[in-house]
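1. sequence first, predicted coordinates after that:
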Amino acid sequence: MNDRSPLSAPRHPSPTDDPLADLHTTDLSDLAIEADQQPRADVGTGTVQIGTGLSRIDALAKVTGRARYAAEHPADDLLYGWVVNTAAARGRITSIDASRALALTGVVDVLTHENRPKMRSLDLFYKDMTAPAGSPFKPLHDDEVHYSGQPVALVVARSLELARHAARLVQVRVETQPHETSMLAHRDRSHEPKSLKAGYSPPPKPRGAADAHWEDASIRVDTESYAGVEHHNPMEMHASTVIVGKDGHLTVYDKTQGSQNSRWVISRVFGLPARKVTVRNPFVGGAFGSGLRPQYQLLLATMAALHLKQSVRVMLTRQQMFTFGHRPETWQRVRLASDGEGRLTSVIHEALAETSRKEDYVEVVVNWSGQLYHCENVRLDYRLVALDQYSPIDMRAPGAAHGVHALEVAMDELSYAAGLDPLELRLRNYADRDSAQDLPFSTKALRECYAQGAERFGWSRRPRQPRSRREGDEWVGWGMATGTWDAMQMFARARAVLHANGQLVVESAATDIGTGTYTVMTQIAAAALGLPMEQVTFRLGDSTLPVAPIEGGSSHVTTVGSAVEGACEKIQRELWKRARHHVDGFAKVKFEDVEFSNGHLNARTGGLSVPLEQLVRLKGEDQIEAKYLLLPNLLKQKKYVRAVHSAVFCEVRVDEELGTVRVTRVVSAVAAGRIINPVTARSQVIGGVVWGISQALLEETLSDHALGRFMNHNLGEYHVAVNADVGEIDVLFVEEDDRIVSRLGAKGVGEIGIVGVAAAISNAIFHATGRRLRSTPMTPDKVMRRD
């Protein structure tokens, strides 16, 4: 021991102080915002562990309406903006007459390209952190019309209703030009994409002689599939509330998957110092990729606020949610060949996808076909067709949702051609290494997914031949497919502060789009320091917090979660050092021999224990603070292929007379590393399965290419899955622990839930009816019997 007075080591935790004591004197408006940003767990959770299933700590705030979304934050003298969109698909604006709108009492202004405030013009300033190569769209920049639905004016008024009414009075005249909006009609002018986009890898070079082996094969399939445009339809529509402070500081509440990404764009476009802009997104009502890039309402609300020096809110309507990016229209051709034992001898996967004329939006569509199964002869090709559309944007499992679908339907066809069970075909072509890069997988428990999923589903009882089982008016079919997605990790910072009253506050500019970020990060921190959940607060959704990536690609747990654990480990070590120097009996206790539980630091042997609060106060301090920078270990990670895998088994019931398909049962077996919270992880996979059903059977965008616009831009005609469309969904997690991907051993589960679901449904429809449907959605007109 040193010369300082030692502390005794009590065996029981002491009561904690009131966790909200420091807020009791706060102004009520500030308290509302503070409470929104800091959901807390219910009292009585006790010490938690990684892997414990816990309910969401933000649930109460959401169901009681205390959670505020982007369009719900109050401001004094708030003005409302309403977007005027043009119907023309391409052309130039010849005039905008806003006189009738401006004549209305309460209409403050109508902004157009002719009178907007000064904004920067260079493309570089409009590029957000996820932008693809090319020139980003600049709202109200000039008189050029690039696509139908483009915003061309913003009416600002003293009430939402007045702004909406006045917007109808604005007359916009456009000199139209010939447009092209059909990808299939313009396949002949496809081009190689520019590959500049975060997360995108171009197809690897061909290996072997795929074409020759396919031509010579006796067992082969040649498939074409088409997937039309899909639109994001989260419950919360895109909105931005820009609050102008007395000092000119902008506080922006934005529907975004990255507060720092939105701040980045605002500050650069308007030439503002980053310190003069704060973006907050404490709650996001779903996004699924639509919030990765800042949408146009953010720049419109900001320009109006700067122009009028007054707070402004702009919220898009459900119809306007169809006027920005979407999952791109995609055509694919997959050719597979095998030997007599069903082993792949050739894989050829080609894809065409749409993009805008302004940017080369890219996705990883075909690469999965060179990674998922073992084959020596592979050729992959991916090209783009530029159209007069808004640039597509990421949608849940971008690229994989379509690319893996095409592959897995083709694999099902090959299983019948080779006379093998679809599961057996996949096992015979199981890849222990990624042949394209000749690298091992960091972990890969796909065999276990196949085995456990098949057992749970009862796959062994599946009749071999299609049209083998009928119940009443419905044919019953079973299908399966494989799913895969990247296991990504980015970089992030986290800050943790342990207070003398036992309260732990952890911060990072992360986002919770409904995935459970609040809950899981709180759980990671609580488990690290052995605290009950109610003593831990995780702060997110504020651009002033430590840097975090956008919430996308199923990387938040592996990235921000690892940073949170890293910050908490620093506090662990500081507490341990204090115990060694100041507490009797701990002098020779190694760090590896202590544990944190029930608010105490405990020696694993000997019964030594000391409350964390006492260790915090040892140096006359009231807190211990630690910061952690999470940087991926690229030297280690690049030696492996990091991926999440799943096996999806599905039962459908098909009425051929009506063309209806009921998905009555789905089993999804997922290998996604160490599962931090099975409750929230399961919810993510269930949500993905529901969307897979929607993708397979319902979601269809109808376009009038003569007009160059989407026609069914509402939820009455653009159908998404509802409760009546969803049967039993069973999710199981296969044991896996991947310390290559993250220090937590975790991967991600946000994307993998949707991958393979539509293919499993398609394959089940074939097993039920003998009719092969490759394209999505598989609507009744395609399913209906044709004599």
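-> Okay, I see it.
2. every contact and neighbour count from this point should use C-alpha atoms.
-> OK.
3. and residue 416, that one's in a strand?
-> No. Counting by DSSP: H, G, I helix; E, B strand; the rest coil, residue 416 is not part of a strand but helix.
4. only the buried residues of stretch 608-625, if you could.
-> Within stretch 608-625, the residues scored as buried using 16 or more other C-alpha atoms under 10 Å are 608-616, 618, 623-625.
5. among those residues, name the ones in strands.
-> Under the assignment DSSP state E, the buried residues of stretch 608-625 contribute 609-611, 623-625 to strands.
6. could those residues go into JSON lines alongside distance to residue 88?
-> Formatted as JSON lines, these follow (distance: C-alpha to C-alpha, whole Å):
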{"residue": "609", "distance to residue 88": "72"}
{"residue": "610", "distance to residue 88": "71"}
{"residue": "611", "distance to residue 88": "68"}
{"residue": "623", "distance to residue 88": "60"}
{"residue": "624", "distance to residue 88": "60"}
{"residue": "625", "distance to residue 88": "56"}
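7. can you tell me which of these is closest to residue 539?
-> residue 625 (14.8 Å; C-alpha to C-alpha).
8. count of neighbours near the residue nearest to the closest one when sequence neighbours are not counted?
-> The spatial neighbour of residue 625 that comes closest, neighbours along the chain excluded (C-alpha to C-alpha, 6 or more residues apart in numbering), is residue 497 at 4.3 Å. Counted by other C-alpha atoms under 10 Å, the residues lying close to residue 497 total 20.
9. A further structure is provided below for comparison with the first:
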Amino acid sequence: MSPQPQAAVGAPLSRVDGRLKVTGKAQYAAEHDIDGAVHAVIVDASIGRGRITSIDTRAALAHAGVLRVIHHSNAPKLPYRDNPGSNNPPGRRLRVFQDDKVLFHGQPVAVVIATTLEAAQHGASLVEVRYDAEQPSTDLYEAKPDKPTTYARGDAEAALRSAAVRLDLTYELARNHHNPMEPHATIARWDGDKLTVWDKTQWVVGTRDELSTVFDVPKDSVRVINPFVGGAFGSGLRCWPHTIVAALAARVTGRPVKLVLSRRQMYFGTGYRPSYAYRLRLGSDRRGRLTAMAHEMDSETSSYETFTETVMPAGQMLYSMPNVSQAYRPVPLDVNTPIWMRGPGFASAAFVIESAMDELAHKLGVDPIELRRRNEPNEDESNGLPFSTRRLRDCYTVGARQFGWHRRNPKPRARREGDWLIGMGVAVGVYETQRNQAQARVHLDADGTALVETAASDMGPGTYTSQTQVAADALGLTLRTVTVRLGDSLFPPTPPHGGSQTMASVGSAVLDGCNQVRRQAIELAVGDRKSPLYGVPAADIVVRGGRLHVKNNPARGETYRSLLARNDRPHLEALGSFAGAPSPERHSFYAYNATFAEVAVDATLGLVRVRRMLGVYDAGRIISPKLAESQAIGGIVGGIGTALLEHTVTDHRDGRIVNANLADYLVPVNADVPEVKAIYLDGEDREADPLGVKGLGEVVHVGVAPAIANAVFNATGRRARQLPITAEALL
């Protein structure tokens, strides 16, 4: 078949769902109007560890409007079958209301169901729970780690002993919470043995499977619906206990139940980016050529599940060196289980590695970009595979020119404007190119319009728009004649909407389905004696604007509408699929960036202001430049939060999160966000997937925090090895 004209892909288009969102017509999980729905409010544990000795519900049940109070003493026993295909970490997942154990502060211990939200809220405040409390273990630096996951090549210890230059550095990274604008919410309704759930999730298929195993009902008896997600950043990548609570309450009461977590409850009702204690030792020659790195990483997890993330790969493949050792140790604590958060693992590792590279550059008197160039690998040294594409050198060159890197004074604290110390920093970001199996149903109607259905979510990157662009070009239609439907477990299955895999995986399935339908139409035309295209080689036909025509003779052709009407075909349909990454891989697949930051630090107060930021990205083919720029801005803003503001504070006496609100847990606001610019290198990666994309939702976040930290050092001469960087650390 001839390549299709590309009119939509690559164009800076506005979101196709934008009007629905700005007019309030896009319905989020809690906004669906379900007849007869009642309200549920969770009562959460006020201790960090122990047992429930009694629950007094009399006052709550006496309150007007309260229907039921469910807790471990009266809840039905749930099967909680194993769910091997889930995103649940190894361990024994929390079983709501199944026993009297309290594993962490904020654990659900009861739920109040009432006819109104206000009645449920007040009823929850009337439930009296007594405990036999124990001292919780919540301090990463006091607890005993699990056995490590290790990696080694060469002999790092021997190389470090003989290195001409050595650094031994320890970094601390605070816990971060996702804090999306839309709170996590679930509406659950049972119709006999069939369960329908409207849920805030990034994976409707995963939530369906979890509900199926918890309640021991067939998968086809569970439907999960979630057409719109109001931000998630990873917090919706597994089915959390509140969703089980809502479904349980609906079954017990025989009524549809709506349950919305409060902002406070989201700090322990869903996951978070775990804190790290990270020691890095590195060695080099006097020209800065790395000889060894030794990584020791301790990261928090819960006592009942072992959460891990991809914090190790960056240290294995980002720079060339013969000797590497790594030990990654989860530390079980009396906390709820962490979850992936934007740039998971790679963002934490990048802060340490890129800060250390800056420290080495300063010690040697070498420009930080030049140091990185000297350690650029020719292949992925962790597995010997060639990189599919790796254009970090181009990122450095373009970024340095655009940012004015030549104006940077390498001497710290050398540039001053009044009370402000000015500095520049740079850091590298990397994130793996994930691809997994996906399907999409494509339906071309006789009126010349198309419908694409796939179970993928859209939490904000613009999945509706980008998939519409792919479908429109593959079918030769305009954007307004293509409709994409997402977020329903009845649609063809897709992987989780996370890990920057949606465009590569789901987009490739959409492309395949649309190509199949277009081929069906072309084959129908060339075999139809009444068609102007009869007898034309199929390879010579393209479709543009809903009209099939000879590639070099646009006048010879006909529309989908006339072709299907004449052949009495009400529609054409195909199930597109993408097989995911081959096994074994023949290449090493990553997206990259070089991130530049300029900061101003008040010399007296230690206050940091980010003045400019630039990200230059090697992310393969860019389907939607306008959305890509939006992703970069969002990733950089999130990185500013990680670098300077975000820090979950735990009271180790009882495990309570002290700042579980948006007043005390600081996130960037408009006044914190500087001039931000994103540049995407032209190119594609056809080794990765049929679309040539590499994923960009994660990589735009990785590297932001160390770029800011390195700029702060250049401005002040003070090296911050703790995140967030506080004024106290700079005074």
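-> It's in. None of these values were measured; they are calculated from a predicted model.
10. in this structure residue 182 of the second structure contacts residue 230, no?
-> Yes. At 4.7 Å, residue 182 of the second structure counts as touching residue 230 under the criterion of C-alpha atoms under 8 Å.
11. out of the two, which sits in the more crowded spot?
-> Remark: of residue 182 of the second structure and residue 230, residue 230 carries more neighbours, 20 against 17, as counted by other C-alpha under 10 Å.
12. which element is whichever residue in the first structure pairs up with that one on?
-> The equivalent of residue 230 of the second structure in the first structure is residue 285 (alignment by TM-score structural alignment). Counting by DSSP states H and E, no helix or strand carries residue 285 of the first structure.
13. now the nearest residue to residue 285 of the first structure once chain neighbours are set aside, what's its secondary structure?
-> Nearest non-adjacent residue to residue 285 of the first structure, counting by C-alpha to C-alpha, 6+ apart: residue 236, 4.6 Å away. Look at residue 236 of the first structure: counting by three-state DSSP, its state is coil.
14. tell me the buried residues in stretch 656-669 of the second structure?
-> Within stretch 656-669 of the second structure, the residues that count as buried by 16+ other C-alpha under 10 Å are 656-657, 659-661, 665-668.
15. quick revisit: roughly how far apart are the residue mapped onto the residue nearest to residue 285 of the first structure from the second structure and residue 342 of the second structure?
-> Using TM-score structural alignment, the equivalent of residue 236 of the first structure in the second structure is residue 182. Using C-alpha to C-alpha, to the nearest Å, residue 182 of the second structure is found at 16 Å from residue 342 of the second structure.
16. same question, residue 170 of the second structure
-> Using C-alpha to C-alpha, one gets 23 Å for the distance from residue 170 of the second structure to residue 342 of the second structure.
17. what about those two, which has more around it?
-> Each of residue 170 of the second structure and residue 342 has its neighbours counted (other C-alpha under 10 Å); residue 342 has more, 25 against 17.
18. look up which helix or strand the corresponding residue of the first structure for that one falls in, please.
-> If you follow residue 342 of the second structure across to the first structure using TM-score structural alignment, you land on residue 396. For residue 396 of the first structure, there is no host helix or strand (DSSP H and E).
19. which residues touch residue 396 of the first structure?
-> 288-289, 750-751, 754 (C-alpha atoms under 8 Å, 6 or more residues apart in numbering).
20. swap the cut-off to 6 Å and go again
-> 288, 751 (C-alpha atoms under 6 Å, 6 or more residues apart in numbering).
21. equivalent analysis for residue 42 of the second structure, please.
-> 110-111.
22. am I right that it falls within a strand?
-> Yes. Residue 42 of the second structure: assigned to a strand according to three-state DSSP.
23. how close does it get to residue 365 of the second structure?
-> Residue 42 of the second structure sits 57 Å away from residue 365 of the second structure, going by C-alpha to C-alpha.
24. what do you get for residue 512 of the second structure?
-> 53 Å.
25. what does residue 437 of the second structure give?
-> 48 Å.
26. out of these two, which sits in the more crowded spot?
-> Neighbour totals were compared for residue 437 of the second structure and residue 365, and residue 437 leads with 17 against 14 (other C-alpha under 10 Å).
27. I'd say the more buried one and residue 577 touch.
-> No. Using C-alpha atoms under 6 Å, residue 437 of the second structure makes no contact with residue 577, being 7.4 Å away.
28. what number of residues lie near the residue mapped onto residue 108 of the first structure from the second structure?
-> Under the alignment (TM-score structural alignment), residue 108 of the first structure pairs with residue 67 of the second structure. Neighbours of residue 67 of the second structure under the rule other C-alpha under 10 Å: 20.
29. alignment lookup: residue 530 of the first structure to the second structure.
-> Counting by TM-score structural alignment, residue 530 of the first structure lines up with residue 476 in the second structure.
30. surely its match meets residue 543?
-> Yes. Between residue 476 of the second structure and residue 543 a contact is recorded at 4.6 Å, counting by C-alpha under 6 Å.
31. what do the two both touch?
-> With contacts taken as C-alpha under 6 Å, 6+ apart, not a single residue reaches both residue 476 of the second structure and residue 543.
32. what's the span of stretch 597-607 of the first structure, first residue to last?
-> End-to-end distance of stretch 597-607 of the first structure (C-alpha to C-alpha): 13 Å.
33. which residue numbers in the first structure go with stretch 449-457 of the second structure?
-> Aligning stretch 449-457 of the second structure against the first structure (TM-score structural alignment) gives residues 503-511.
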